[in-house]
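# Below: sequence and its predicted model.
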Amino acid sequence: MSSSLPDFSEPPDRGGPLRRMIRLGHPPLKAPYRPLLRDGKLSKLLEKTKPQRFQSMDEAELIESLKTLQEVQETGTDTTSSRTPNSITVDMNRDAWALDVTANPSLRNKFEQLRLAVNEYNIAATHEKREIVIKNGCELQDVLAQANAMQEDRSSSKDAKSLNSNIQAGLQQFCKSTLYYAAVMDTMAQHHPEWVSLAWGTMKMLLMIPIEYQKVKEGIVTNLGRIGSKLELVSLLLSFYPVERMTNAAAAIYASIADFLAYCLRYLRSNCLVKTFKTMVAPFDTRLGPILKTIDENYAILRQEAEIQFMIYQFQRHCSMQRDLSEIKEDHGRIIGILEDIIRRDDMDRERRSKTIDGQCQSGNANWKF
């Protein structure tokens, strides 16, 4: 009786399912190697965990997403694998970035100027005005909402406009129309005596004062609301990625905001004559324009750095996932190697028993013949 089992020294059939399964691991007594990934589900998982390109979001969507993440991680931290070097730790209870921002000397100087402006207002303001400020004190968003509501009510009720408002609107329209034809008047003034050019230049400057005065008032209100909408996102981004470049950008933003508020406070508490003089000496584009430009530039730097930190975080999570999957595959290969060794030993035992049975059968047949 011949055994149908193969000899233990021969490798199993390469086309059999056992060889296809063992191919995922590594045979025993050989140098370990990283097996190729042949599992479709794991391949899809690795494909999904590749670093994704940061999709730009508007401020409202980004604020909502970060707030949702804050609520989820309010009492804990979210980190990558502990075996990942230089992993980014997101600690929602940590406000150390605020200490780094306040340590900036430029920021301290600007806030000192703002404090002086507030003290000047408190000294010059009457007791009634201070009581109104204390009683009606509210957040910047509430002030912006109230200002927008008042502006809508004022624009909707055209019949209720006072004579003073109509005169002011007509004066502004006259100034704009006159300056629109200023190029023609400049050409005509070149063919007349010098005093005509001087008079026309003086008239142009006087026409620009009401327009610039209105531009300063509208610019203060508009940019206060625009700046206020940025502060919430700045705080959220720094809570997630308090790196040095972002804290420096935030310090520059807060310093510029303090400078902007100090100027607005001194400007708005002045009387009409002083406001007109300040408008002539320092127009909006030359005085407040550079401050707003600094805020926008540093805000763009902060957003860009946050995108970079986000991509680094995604890449580290991807590397951690790949490392974990490699360890799983190595463990899987070791298990398969152990199973392969057990199967080989079982084959050897069965072959040994088969040979023993064959030997007994042959000896029994020989005794029967005799």
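The structure has been received and is ready for your questions. Numbering: from 1, shown residues only.

# make it CA atoms for all contacts and neighbour counts henceforth
Noted.

# longest helix anywhere in the chain?
The longest helix of the chain (DSSP state H) is helix 289-369.

# nearest spatial neighbour of R269, skipping sequence neighbours?
Y121 (7.2 Å; Cα to Cα, 6 or more residues apart in numbering).

# what comes into contact with the helix or strand hosting the one you found?
Assigned by DSSP states H and E, Y121 belongs to helix 105-124. Applying Cα atoms under 8 Å, 6 or more residues apart in numbering, the contact partners of helix 105-124 are 101-102, 130, 251-252, 254-256, 258-259, 261-262, 265-266, 269.

# and what of stretch 295-307?
Residues contacting stretch 295-307 (Cα under 8 Å, 6+ apart): F54, V234, L237, Y241, R245, M246, A249, A250, A252, I253, S256, I257.

# Show me which of these are buried.
V234, L237, Y241, M246, A249, A250, A252, I253, S256, I257 (16 or more other Cα atoms under 10 Å).

# What's the local residue count around L69?
The local packing of L69 (other Cα atoms under 10 Å) involves 13 other residues.

# scratch that, T279
T279: 22 neighbours (other Cα under 10 Å).

# Please give me every residue in contact with it.
Taking Cα under 8 Å, 6+ apart as the test, what T279 contacts is I209, E212, Y213, V216.

# ok, back up a step: and which of the contacts of stretch 295-307 is nearest N365?
Of all the contacts of stretch 295-307, N365 sits closest to F54, with 81.7 Å by Cα to Cα.

# Presented hereafter is structure B, for comparison with structure A:
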Amino acid sequence: MKCLIQHNPEYVSLAWGAMKFLFVAFVNHENACSTLAKGLCQIGSILPRAELSLILYPTKRMKRAVAELYANIIKFLVRSKRWYEEGKLKHIWHSLSRPSELRYADLLENVKERSELIETLSASGAQAEQREIHRKIDHEGSQLTVMHEEVRELKAIIMSCFSHPR
């Protein structure tokens, strides 16, 4: 056998090629499973924050961003469902012909981008609220200053009435 391998490298390369084919198929299949699991975990952590942002800041832009997020999530789930319904032979074939990076990366990137947009819109909404609260506090502070001045004037009038005997 040793002699056969040393003198006929073309047979060894055929065997190695077949083994490499199987290794790549198994690794890509594992990557597909991992990508789906990571994608579902990512979606699971995004959804509660998106819902809270929509409740707190229900602007047109926020509603549109959340709708686009949901659309991309649904597209990802539909592709995932199709993959889960495939048989073993199709899994092997698609692990070679359509790796998970090509099959799911676009949707997961879109989900991430929409999530970041929602976070940005939430932060902007929070800043706008904070600015409005600051404006109201300034207004109340100026009214309080006026009231203090009026109290001083009334106190001066009252003191002048009691300090001068009739």
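Great, that's in hand. The structure presented is a predicted model; accordingly, all values stated were derived computationally and were not measured.

# ok, back up a step: point out the ones among the buried ones among the contacts of stretch 295-307 of the first structure that are inside strands.
With strands defined by DSSP state E, no entry of these lies inside them.

# Export these to TSV and append columns for distance to E61 of the first structure.
Formatted as TSV, these follow (distance: Cα to Cα, whole Å):
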residue	distance to E61 of the first structure
V234	14
L237	13
Y241	18
M246	20
A249	22
A250	21
A252	25
I253	22
S256	26
I257	24
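
# Now do the helix or strand containing V12 of the second structure: which elements does it pack against?
Element membership of V12 of the second structure [criterion: DSSP H and E] is helix 9-56. Applying 3 or more Cα pairs under 8 Å, 6 or more residues apart in numbering; DSSP states H and E, we find helix 9-56 of the second structure packed against helix 60-85, helix 88-97, helix 100-163.

# Tell me which residue of the second structure matches up with N248 of the first structure.
Counting by TM-score structural alignment, N248 of the first structure lines up with R64 in the second structure.

# how near is that match to K2 of the second structure?
68 Å (Cα to Cα, to the nearest Å).

# Those two: which has the busier surroundings?
Using other Cα under 10 Å as the criterion, R64 of the second structure and K2 rank with R64 on top: 14 against 6.

# From the centroid of the second structure, which residue is nearest?
Centroid check for the second structure by Cα atoms, centre = their mean gives S115 as the closest residue, at 3.2 Å.

# before we move on, the earlier item: for the contacts of helix 105-124 of the first structure, which entry has the maximal number of neighbours?
Counting by other Cα under 10 Å, top hit in the contacts of helix 105-124 of the first structure: A255 with 26 neighbours.

# Leaving out the residues flanking it, which one is nearest to that residue?
Using Cα to Cα, 6+ apart, the closest residue to A255 of the first structure is L107 (4.6 Å).

# tally of neighbours for that neighbour?
23.

# swap in A199 of the first structure?
Neighbours of A199 of the first structure (other Cα under 10 Å): 11.

# I'd like to know how far it sits from A189 of the first structure.
10 Å.

# Equivalent analysis for C175 of the first structure, please.
19 Å.

# and what of N298 of the first structure?
Counting by Cα to Cα - N298 of the first structure and A189 of the first structure are separated by 45 Å.

# now R19 of the first structure
Counting by Cα to Cα - R19 of the first structure and A189 of the first structure are separated by 99 Å.

# between the two, who's got more neighbours?
Remark: of R19 of the first structure and A189, A189 carries more neighbours, 18 against 14, as counted by other Cα under 10 Å.

# Tell me if I'm right that that one and V196 touch.
Yes. A189 of the first structure is in contact with V196 according to Cα atoms under 8 Å; the separation is 6.2 Å.

# about what we covered before: still contacting in the second structure, which of the contacts of T279 of the first structure?
On the basis of both residues aligned by TM-score structural alignment, their matches' Cα atoms under 8 Å, what survives of these in the second structure is I209, E212, Y213, V216.
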